[in-house]
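>>> What follows is a predicted protein model with its sequence.
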Amino acid sequence: MGWLYLLAAGLSEIGWAVGLKYTEGFTRPLPTILTVVSMIVSLFLLGLALRTLPLGTAYAIWTGIGTVGTVVLGIVLFGEAATAMRLACVGLILAGIVGLKLSA
């Protein structure tokens, strides 16, 4: 169950990271509220995951999911560059996430 909590926490992290862009510096009330709720959900789920998963592994995977998802959505939603170097680096992050999962 810890892994499912961790996955959901990582997805919520993507939500708040992308949500920050939509808040426009916390000047838009609805995106700000949704972003803060997503932050709370993400941290709550990470806390649940930490009941059964090692701290270092869980935290690295949580931030990795958030990083990869945020980069992908930045490319899709905001037209950020999808250079070969950026995509290769995302691939390395994914490899690290898989490696941590396999070693846990």
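All right, it came through fine.
>>> For the rest of this, base every contact and every neighbour count on C-alpha atoms.
Noted.
>>> got the residue ranges for the helices in this protein?
2-23, 29-49, 55-78, 84-103 (DSSP state H).
>>> Need these in TSV (columns: mean neighbour count).
Listed next are the helices of the chain as TSV, based on neighbours: other CA atoms under 10 Å:
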stretch	mean neighbour count
helix 2-23	21
helix 29-49	18
helix 55-78	18
helix 84-103	13
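>>> who touches Ser12 in this structure?
Ser12 sits next to 38-39, 41-42 when contact means CA atoms under 8 Å, 6 or more residues apart in numbering.
>>> What separation do you get for it and Trp62?
According to CA to CA, to the nearest Å, Ser12 stands 10 Å off from Trp62.
>>> Check it against this one:
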Amino acid sequence: MHWFTLIVSGIMEVGCIISLKYAEGFTKFPPLITYTLFGFLSAFLFSTSLKFIPLGMAFLIWVGIATIGIILFESLLLNKHYSLFDFLFMLLIVIGITGLKLFQTK
């Protein structure tokens, strides 16, 4: 359950950063509200997962999920083009996160 909480926290961080993009320097009110909501949820869930997952490991996974989520958002919805090498190295991040989870020591 704590890994699920960490993953959801990373997804909430994606929503937070995307909202920040649309807040246009905190001049647009609706994105500011979603930024605050997603940011609070992300921080709350992240801190909850820290009860069970070491800080360094949790932060690495959280940042990886957020980074890949933001890049996928840009690629799929904003028509930002990434090269094959960009996606290859993102795949390495996913493989690294998966490996950390699968082979963690207790």
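Cool, the structure landed. The model shown is predicted, which means the values in this text are computed figures rather than measured ones.
>>> hmm, which of the contacts of Ser12 of structure 1 are common to structure 2?
Of the contacts of Ser12 of structure 1, the ones still in contact in structure 2 (both residues aligned by TM-score structural alignment, their matches' CA atoms under 8 Å) are 38-39, 41-42.
>>> Dump those to JSON lines, plus distance to Trp3 of structure 1.
Formatted as JSON lines, the kept ones among the contacts of Ser12 of structure 1 follow (distance: CA to CA, whole Å):
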{"residue": "Ser38", "distance to Trp3 of structure 1": "19"}
{"residue": "Met39", "distance to Trp3 of structure 1": "19"}
{"residue": "Val41", "distance to Trp3 of structure 1": "16"}
{"residue": "Ser42", "distance to Trp3 of structure 1": "14"}
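>>> any idea how far the residue nearest the centre of structure 1 lies from Leu73 of structure 1?
For structure 1, the residue lying nearest the average C-alpha position, counting by CA atoms, centre = their mean, turns out to be Gly66 (1.5 Å). Distance of Gly66 of structure 1 to Leu73 of structure 1, given as CA to CA: 10 Å.
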